[in-house]
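Engineer: below are the sequence and a predicted model for it; my questions follow.
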Amino acid sequence: MIDAVGNPQSLFILGGTSDIALATAEQYAAQRPLRIILAARPEEADLVEAAAERLRKTGSTVTTLPFEATDPQTHGEVVEKAFADGDIDVTLVAFGVQGDNEKGWTDPAAARFVAEVNYVAPISLGVHLSNKLRKQGHGHIVMMCSPAGERARRSNFVYGSSKAGADIFYTGLTYALAESGVKVTVVRPNFVKTKLTEGMKPAPMAQTPQQVGAAIIDAVRKGRESIWVPVQMRWVMSVLRHLPRAIFRKLPF
């Protein structure tokens, strides 16, 4: 279980090559060695094993699992294997795809792929995780969402729509799981300099994976149901949500 100062004994990462998730794991491991399970796509086996080796140098025990977001029939098996060696204190749902917005709204297959990875898979896994954690009686799920899900923007509304759906589902889980001893945190980071955003122009208030990782750890310790990273994004998005449509659509993003 999570100890008195907020450090978990076990960490399960769905998206085991995620820069943000690995930065979070490294910061947790710097406080105390823990049991870590990294689940990643089979074609990322070399990358996830390199990440595992890096984390093992902290004294942590690290195992890896193959995980394919687009194959929901295997999600239950992945979760079962992660819990096979004992309780899981913190689970990070940290996988996703950006996609090409212009292809996404003109190519049904491209749109479906973004939806399956960013929306359908997190919901499927959220159900499996909720069932396991309710039986366990404790644990914390952290879901990586995005400000892009707050309001449709011309530049990324396909990605944003998938993140909006996942955000609502995991926000709902905060209510549904409240009496079971299980907590959920929805994380909405601004632009983060990661593999997912490589080649894109950084937005104002861009963050590093380490900054987001530190915010996640703080949120889990404090039991927060949602956070914005940086915190100023909450107020930025509050303003943008309430701008008249005629003005909002003229903004350069």
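Structural biologist: That came in fine, so what should we check first?
Engineer: could you use CA atoms for every contact and neighbour count after this?
Structural biologist: OK.
Engineer: pull out the buried positions in stretch 135-144.
Structural biologist: 136, 138-144 (16 or more other Cα atoms under 10 Å).
Engineer: tell me the one of these nearest Val117?
Structural biologist: Nearest to Val117 among the buried residues of stretch 135-144 is Met144, at 12.6 Å by Cα to Cα.
Engineer: tell me where the stretch 101-250 of the chain has helices.
Structural biologist: For the stretch 101-250 of the chain, helices defined by DSSP state H, counting those that start in this stretch occupy the ranges 101-104, 108-115, 121-136, 157-176, 209-222, 232-242, 245-248.
Engineer: buried residues in the fifth one?
Structural biologist: Buried residues in helix 209-222, counted by 16+ other Cα under 10 Å: 209-217, 219-221.
Engineer: for the third one, same thing?
Structural biologist: Along helix 121-136, these residues count as buried under the neighbour rule (16+ other Cα under 10 Å): 121-123, 125-126, 128-130, 132-133, 136.
Engineer: want to compare, so here's the second one:
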Amino acid sequence: MKDAFGLPQSLLVLGGTSEIALATARRLITRRTRTVWLAGRPTPALEEAAEHLRSLGAQVHTVAFDALDTESHEWVLGKVFAEGDIDLVLMAFGVLGDQAHDEREPLAAVRVAQTNYTGAVSAGLICARALQTQGHGSLVVLSSVAGERARRANFIYGSSKAGLDTFAQGLGDALHGTGAHVMVVRPGFVHSKMTAGMTEAPLATTPEAVATAIELGLRRRAETVWVPGTLRVVMSALRHLPRALFRRLPV
């Protein structure tokens, strides 16, 4: 069960090598989280992440999970929840893709969409049902400001995040009053391996800053978290900008 401050004692990470997810896990372990499940493709990186979290004092398990293998989700995630209640599920998997390449190779674009959206719908519904059965717990979904309005530079990735964001908001409404809770996190540009080599966008942030925002959001039982918070105002303005003007922006 969560402690008196709303922080989890048990954590399931979907996307166990995500830098944001691991920064969040580290932060929560310094509070009260003691049991962590890292779900991801079996790789040395996943095992290294688990060992690092163990060194911080947590009991850490790894489980093979592939966002694209939706037929296995029920069985894989069911096994985790069968081991005991999960206070927090952090959905952190996703791929950025390569816009120029993916436009030329539609199957590559489909992989981005299936990973970021279809895989998340499958895993999200399964985890939401388990949290509802428990009668408590939070599902934190890493969305992106890229989903707020399609941009020429990354509309394939952005559209997948837009779908994910809408799905997560609707799921939160569906779970309202059940004891389970959904929180959508919308970071801007995050310095990470995924964005290495890319031109930094304004209001860039770090995995640690996103982790801090997630913790504060959990304490408040927030439904939407922007990182940094200034992006709420910025994206509201961009969302309502006339299309002819928006096309002229260097975004």
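Structural biologist: All right, it came through fine. Predicted model, so just to flag it, every value in this text is computed and none were measured.
Engineer: returning to that earlier point: and of the buried residues of stretch 135-144 of structure 1, the nearest to Asp89 of structure 1?
Structural biologist: Once Cα to Cα is applied, the member of the buried residues of stretch 135-144 of structure 1 that ends up nearest Asp89 of structure 1 is Gly139, at 4.5 Å.
Engineer: now do that closest one against Lys57 of structure 1, distance only.
Structural biologist: 25 Å (Cα to Cα, to the nearest Å).
Engineer: same thing with Lys193 of structure 1?
Structural biologist: Lys193 of structure 1 is 25 Å from Lys57 of structure 1, by Cα to Cα.
Engineer: comparing the two, which shows the higher neighbour count?
Structural biologist: Neighbours were counted for Lys193 of structure 1 and for Lys57 using other Cα atoms under 10 Å; Lys193 has more, 19 against 12.
Engineer: show me what Arg239 of structure 2 aligns to in structure 1.
Structural biologist: Matched to structure 1 by TM-score structural alignment, Arg239 of structure 2 sits across from Arg241.
Engineer: quick one: contacts for the nearest residue to that match once chain neighbours are set aside?
Structural biologist: Leaving aside its chain neighbours, Arg241 of structure 1 sits nearest to Arg151 (6.4 Å; criterion: Cα to Cα, 6 or more residues apart in numbering). Listed by Cα atoms under 8 Å, 6 or more residues apart in numbering, the contact set of Arg151 of structure 1 reads 160, 240-241.
Engineer: and what of Glu179 of structure 1?
Structural biologist: With Cα under 8 Å, 6+ apart, Glu179 of structure 1 has no contacts at all.
Engineer: check the one 5 residues further on too.
Structural biologist: Counting by Cα under 8 Å, 6+ apart, Val184 of structure 1 makes contact with 140-143, 170-171, 173-174, 224-225.
Engineer: make it 10 Å
Structural biologist: Val184 of structure 1 is in contact with 90-91, 130, 139-143, 170-178, 219-220, 223-226, counting by Cα atoms under 10 Å, 6 or more residues apart in numbering.
Engineer: same question for Pro250 of structure 2.
Structural biologist: 151-153 are the contacts of Pro250 of structure 2 under Cα under 10 Å, 6+ apart.
Engineer: which of these count as buried?
Structural biologist: Here, 16+ other Cα under 10 Å leaves Arg151 buried among those.
Engineer: just checking, Leu38 of structure 2 touches His52?
Structural biologist: No. Counting by Cα atoms under 10 Å, Leu38 of structure 2 sits too far from His52 to count as a contact (11.8 Å).
Engineer: neighbour count winner among the two?
Structural biologist: Taking other Cα under 10 Å, Leu38 of structure 2 and His52 do not tie; Leu38 has more neighbours (27 against 14).
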